[in-house]
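K.L.:
Okay, sequence plus prediction incoming.
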Amino acid sequence: MGTLGFWRLAQADPEWIAVIDPDGVHHRAGDLLAAANRLVHGLRDLGLVEGEVVCGLVPNGIDGLVLYLAALQSGLRYTPINWHLTGSEIGHIIADSSARVFFVHENFAEEGLRAIAESGIEPGRCFAFGTVEGLRPASTLTDGRPSTTPLRRTAGAVMHYTSGTTGRPKGVIRPLSPLDPDDLAELSTGLAAMMGIPPGPPQVHLVTSPMYHAAVTLFAGAALHMGHTVVIMGKWDPEQALRLCERHRVTNTHMVPTHFKHLLALPPHVRAAYDLSSLTWVVHAAAPCPVPVKRAMLEWLGDHVYEYYAATEGGGTLATPADWREHPGTVGRPWAMSKLLIVDDDLQPVPPGTPGTIYMRTSGYDFEYKGDPEKTLAARLDDYFTVGDVGYLDREGFLYLCDRKADMIISGGVNIYPAEIENELMPHPKVADVAVFGIPDDEWGEQIKAVVQPAEGVVPGPELAAELLGSLEGRLAHMKWPKSFDFIETMPRDPSGKLLRRHLRLPYWKDRDSLI
């Protein structure tokens, strides 16, 4: 302890290029530090005290990082908000979090203003990046204030809201740490360190996903706290990602399996055109990765593809490239400070190889769902917690994911996991994306429906459905084959890569009382 943490590193080397924005602007660490310090002074002058919440509706870029760095050295909680939400949904988060201050970027002015009106937050406590009618510029909080290190530096935290796919999102809140902000920041680099990612230059991290997502915040923040340069994409584009890797000599990045699919779909000559020799750690999570897709990434990039499984609430596993090659499909073994427990519906432990609900425990990561003690209690089993995922452990302690418990199909009394079927269909060259779920069946309770987004130029229809079904022969038991296929132009996924399965299921279940 005592060598890392952005604020400490930026004071030692203010000329270090800490951030390269989506528009290509380079930001020195000293300038970023000064901006974060000024904001702390401004927020304190506004009356904010330790433990209070600041919300930000901001795009990928420097503004969100200033909010993050200000909050985490002043004892505040920062809640980054998904900019794809409606004003009403944003308003719920502002109100539920008890936010004292709300920042809105001009790109999201319309929904941001709706959120202010619906949340009840005082308009005088709302500030704009850019021009938003009726709001004061964020610069009014910082202009003229000192860039000196704030007094009484205390560790803050990021309070993310869960995705809310089964209801209104809830904030995951943890007790604030008594540690020095830099020391706590150094601890936050632990997952990167487990993978062997070193601190300091010439390390360069590429942000490929929205920075309101917990994992993206974790890895981008860890990169800053390790002294890396953070290169930020404004939106995902597979060839642009390769271009940035070559231009900035990117060494590490965080992706999701959907990104892998897009990259592998690029023509071979396009992929071969870029020098990726600097890229040493390609880290992925957020959704199960089909075995053929992961294998293709390893063949292309070599043993540089690392996988982990975790939740906003905490806990986790890690699979190194060697782990995965020896145990294809695994998401790894628990971190040193984590433990796993797999239980049946009676909450009793199950033997290796038997699927059950995954419970995790991580030292020092106690949490609760803000304002919802019932939801907090329902997720607990002694000092373990679950987010409802189903999986199993092999005899060596490697974890394999099956699916979300809520997504499981029960047909004729048999449990069927959609992810298993999706992982067999996804690698097909005529498939761009796929979702599998249960639909009503009077005889069996549920039958298996597959919704497919065809690859570019592929004609949807009965012939394609028959070809996809035939591709499952010998790879998947017939009881797991989809009974019908539908085709769609664009699959509903959030920008973190999570499939919005509920949106697809709703039309089939809207007249049934069993919709949950």
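P.N.:
Received, thanks. Numbers count the residues shown, from 1 in each chain.
K.L.:
contacts and neighbour counts: CA atoms only from here.
P.N.:
Fine.
K.L.:
any idea how far R380 is from D389?
P.N.:
14 Å (CA to CA, to the nearest Å).
K.L.:
what does L9 give?
P.N.:
39 Å.
K.L.:
of those two, who's got more company?
P.N.:
Shown here are L9 and R380; by other CA atoms under 10 Å, L9 has more neighbours (21 against 16).
K.L.:
Would you enumerate the residues in contact with the more buried one?
P.N.:
3, 225, 227 (CA atoms under 8 Å, 6 or more residues apart in numbering).
K.L.:
Roughly how far does the residue lying closest to G2 once chain neighbours are set aside sit from G391?
P.N.:
The shortest distance from G2 to any non-neighbouring residue, by CA to CA, 6 or more residues apart in numbering, is to D183 (6.3 Å). Taking CA to CA as the measure, D183 falls 35 Å from G391.
K.L.:
take a look at this one as well, against the first:
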Amino acid sequence: MTHNLRHWASHFPDRVAIRIGTESLTYSVLESQANQLAHVFEKLGLVRGDHVVAFLPNTPFMFVVAWAAYRSGLYFTPASSFLSAQDAAYIVTNSQARLVFANPAVKTPVAELPGQCGGTIHWVSHEGELPGCSPVQAMMAPMSKLPRDTECPGALMLYTSGTTGAPKGVWRPLPAANYQGAPTFAADLIALFSLDERVRYLSTAPLYHAAPLRFALTITATGGTVLGLPKFDAQEALEMLAVERITHSQWVPTMLQRVLRLPEEVRRKFRAPDHVMALHSAAPCPVPVKRAIIDWWGPILMEYYSGTEGVGLTMLGSPEWLKHPGSVGKTCKGVPHVLDDDWTELPAGETGRIFFSGVTPFQYFGDAEKTANRTSPQGYQTLGDIGYVDSEGYMYLTDRMDDMIISGGVNIYPQEIESAIMELPCIIDAGVVGMADDEFGERPIAFVVGDGKQLQHEVEAAVSAHCSMRLGRIKAPARYVVLEQMPRSPTGKLMRRELRDMLRSMFPAQAVRGLP
């Protein structure tokens, strides 16, 4: 099968390739606009290996930029819509961007960026005027809708979310200039998930994140249709599954929790017979949440574990998960290795740092030290997770390397505590970080979100009693803080930096792990 946008524009010109809200692009229009933008890149002097950054909301134009950059041999970096000016300027500067797209609808203060970033950068606005930016629609209008004479493949260079530090650009070499296969962002996903032109895919998350963008682009490479949400809404997402005859969808655990909290009458009426695969990833899914979704939707949940760095991937369907609850599945991309602190490989069942081999190594762009911190002496690379692989080959994650708390000489993994807290029916979210302690060195501090049915002191008492019994004295949190909402990224990742910031403001005399 041909996995190329141009093929589908020729065979199904009027088929909707992507629709988000009220905006849509057919395959023929997407093809034409991608060609026009590629001509713009050429006219501005961009050459193979240059970098393009985009600060865009969830919009079909993201696909125009991505395909134009791919056909021009460029690295494309979609950036978060919610960055501070400082973090946004860091990504533009760190990526050595030659061209930056900015849309005034994003929360990132893009109007400030031209004045903060040095270098020779072309600043381009999308859907609105911005100081120092040229409107892209006017730049594209006179350009040919036909392909450029010479095309060569580019690549995505996505930044990690920065939940534990500054964002890091994940870089790999470009494919050969004469590469003719499926786009590099799509090839493995097509094979792993059996995607083809019959797929109608619901994209629930922001497109500036790795998995949402790669999956959605892959659907356009295979001739399917992407239906996206401008912003996640649980009831709207549920209705789209039924009304739009969605076959495949993708979620993070926070979204699944919100869907489960919809009114009972809404959930009872839900029917989506075409929905055959609901993918989920990005963060650990509490066992009760996943079990409830399977009971409701049927055994269509497909969990996968990977990351922006793309060093490995595991998968686990619902029937297998029911037999191995808590697992993220067996490895189907890369070879797993569980290493101890001396870089020795551990046997099945023993917990250590999870690395992978067998995949083209990545580099953090312009940061050899951070790359080395994610690479073992054997050349294996890691996403930064701790866990184990059992005797049957199923992988279980226990925590993040960067989040580990050392208390009284004991390694404490926040995820273990969070999982224990989430066993309580009165808790809907939890997050744990470490704070300095005179006696133990560090002690875990727990932040929790209740279901609103109990008073704050009742929630604290219930969690404290449960953790004392369930975890013991060392692992039980020293303090409990009740929040109205847990700080999470749009893809559901816990923003531990924000929890640490809260602790620093609450206990200014104490040192909080991970903060200067």
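P.N.:
Sure thing, it's come through. For clarity, every value in this text was computed on a predicted model and none was experimentally measured.
K.L.:
Send over the TM-score of the superposed chains.
P.N.:
The TM-score (TM-score structural alignment, normalised by the length of the first structure) is 0.93; 509 aligned residues with a CA RMSD of 2.1 Å.
K.L.:
Please dump the contacts of L9 of the first structure into CSV; it should also carry distance to T148 of the first structure and neighbour count for every row.
P.N.:
Listed next are those as CSV, based on distance: CA to CA, whole Å; neighbours: other CA atoms under 10 Å:
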residue, distance to T148 of the first structure, neighbour count
T3, 20, 13
H225, 19, 28
G227, 20, 27
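K.L.:
Helices - which of these land there?
P.N.:
Of these, the ones assigned to helices by DSSP state H are H225.
K.L.:
Tabulate the contacts of L9 of the first structure (a markdown table), appending distance to A128 of the first structure.
P.N.:
As requested, those are exported to a markdown table (distance: CA to CA, whole Å):
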| residue | distance to A128 of the first structure |
| --- | --- |
| T3 | 35 |
| H225 | 27 |
| G227 | 29 |
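K.L.:
Which positions within stretch 86-94 of the second structure qualify as buried?
P.N.:
87-93 (16 or more other CA atoms under 10 Å).
K.L.:
scratch that, stretch 276-295 of the second structure is what I was asking about
P.N.:
Quick answer for stretch 276-295 of the second structure (16+ other CA under 10 Å): 276-282, 284-287, 289-291, 293.
K.L.:
out of those, who's nearest W251 of the second structure?
P.N.:
Looking at those and their distance to W251 of the second structure, the nearest is H280, at 4.7 Å (CA to CA).
K.L.:
Would you tell me which helix is longest in the first structure?
P.N.:
The first structure, longest helix under DSSP H: helix 29-45.
K.L.:
Show residues contacting it.
P.N.:
Contacts for helix 29-45 of the first structure (CA under 8 Å, 6+ apart): 7, 10-11, 13-19, 66-67, 69-71, 74, 141-143, 145-150.
K.L.:
How about stretch 218-236 of the first structure?
P.N.:
Applying CA under 8 Å, 6+ apart, the set of residues contacting stretch 218-236 of the first structure is 4-7, 9, 16-22, 59-61, 185-186, 188-189, 192, 198-210, 241, 248, 254.
K.L.:
Also stretch 391-406 of the second structure?
P.N.:
Contacts for stretch 391-406 of the second structure (CA under 8 Å, 6+ apart): 164, 314, 324, 326-331, 348-349, 353, 384-390, 411-416, 433-434, 441-444.
K.L.:
how about the helices in the stretch 401-516 of the second structure?
P.N.:
414-421, 456-475, 496-506 (DSSP state H, counting those that start in this stretch).
K.L.:
Next, format the ones you listed as a markdown table and append mean neighbour count and distance to E31 of the second structure.
P.N.:
Listed next are those as a markdown table, based on neighbours: other CA atoms under 10 Å; distance: least, CA to CA, whole Å:
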| stretch | mean neighbour count | distance to E31 of the second structure |
| --- | --- | --- |
| helix 414-421 | 20 | 45 |
| helix 456-475 | 16 | 55 |
| helix 496-506 | 17 | 41 |
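K.L.:
Those helices into JSON lines, with extra columns for distance to G366 of the second structure?
P.N.:
What follows is those, written out as JSON lines (distance: least, CA to CA, whole Å):
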{"stretch": "helix 414-421", "distance to G366 of the second structure": "31"}
{"stretch": "helix 456-475", "distance to G366 of the second structure": "38"}
{"stretch": "helix 496-506", "distance to G366 of the second structure": "23"}
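K.L.:
Run a quick neighbour tally on G384 of the second structure.
P.N.:
17.
K.L.:
make that K330 of the second structure, sorry
P.N.:
Look at K330 of the second structure: counted by other CA under 10 Å, it has 20 neighbours.
K.L.:
That one: which element?
P.N.:
When secondary structure is defined by DSSP states H and E, K330 of the second structure falls within strand 330-333.
K.L.:
which outside residues touch that strand?
P.N.:
312-316, 358-359, 393-395.
K.L.:
List the buried residues in it.
P.N.:
For strand 330-333 of the second structure, using 16+ other CA under 10 Å, the buried residues are 330-331, 333.
K.L.:
got TSV for those residues, with distance to D342 of the second structure too?
P.N.:
Listed next are those as TSV, based on distance: CA to CA, whole Å:
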residue	distance to D342 of the second structure
K330	25
T331	24
K333	25
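K.L.:
What span of the second structure is stretch 254-274 of the first structure aligned with?
P.N.:
Here stretch 254-274 of the first structure aligns to the second structure at residues 250-270, judged by TM-score structural alignment.
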